[in-house]
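Visitor: give me coordinates for this.
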Amino acid sequence: MKATLSEVTPIVAMVIIAIVLITCIANNINHGI
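Guide: Alright, predicted model coming up:
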């Protein structure tokens, strides 16, 4: 279980960061338009 968590945690973190970046970019585009 520990190995699985250590493997999944970085992936989840990257996904969360990607979603945040996409949301920020989308907001900037919407405000720009």
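Visitor: drop to CA atoms for contacts and neighbour counts, all remaining ones
Guide: Fine.
Visitor: strands of the protein, start to end?
Guide: Remark: no strands are assigned in the chain by DSSP state E.
Visitor: hey, where'd the helices end up in it?
Guide: Along the chain, counting by DSSP state H, helices occupy 2-32.
Visitor: if I look at the residue of it positioned farthest from its centre, how far off is residue 14?
Guide: The centre of the chain is farthest from one residue, residue 33, which by Cα atoms, centre = their mean lies 24.0 Å away. Note on residue 33: its distance to residue 14, by Cα to Cα, to the nearest Å, is 28 Å.
Visitor: sequence B follows; please return its structure for comparison with A:
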Amino acid sequence: MALIFFILFSGLCLKAKVAKNSSLEYFTKIQP
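Guide: Take a look at the predicted model:
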């Protein structure tokens, strides 16, 4: 049970990191 929770948690962290990086790239591209 703990292993499944850990995998889900790490997956969410990875998604959050990717979303943060993509949004940063998006904003830096918009900036002149």
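Visitor: follow-up on the earlier one: any idea how far residue 26 of the first structure is from the residue farthest from the centre of the first structure?
Guide: 11 Å.
Visitor: residue 2 of the second structure -> the first structure?
Guide: Alignment note: residue 2 of the second structure maps to residue 5 in the first structure; criterion TM-score structural alignment.
Visitor: nope, residue 11 of the second structure is what I was after
Guide: Match for residue 11 of the second structure (TM-score structural alignment): residue 14.
Visitor: tally of neighbours for that match?
Guide: For residue 14 of the first structure, the count of nearby residues is 11 (other Cα atoms under 10 Å).
Visitor: same question for residue 16 of the second structure.
Guide: For residue 16 of the second structure, the count of nearby residues is 12 (other Cα under 10 Å).
Visitor: same deal with residue 23 of the first structure?
Guide: Neighbours of residue 23 of the first structure using other Cα under 10 Å come to 12.
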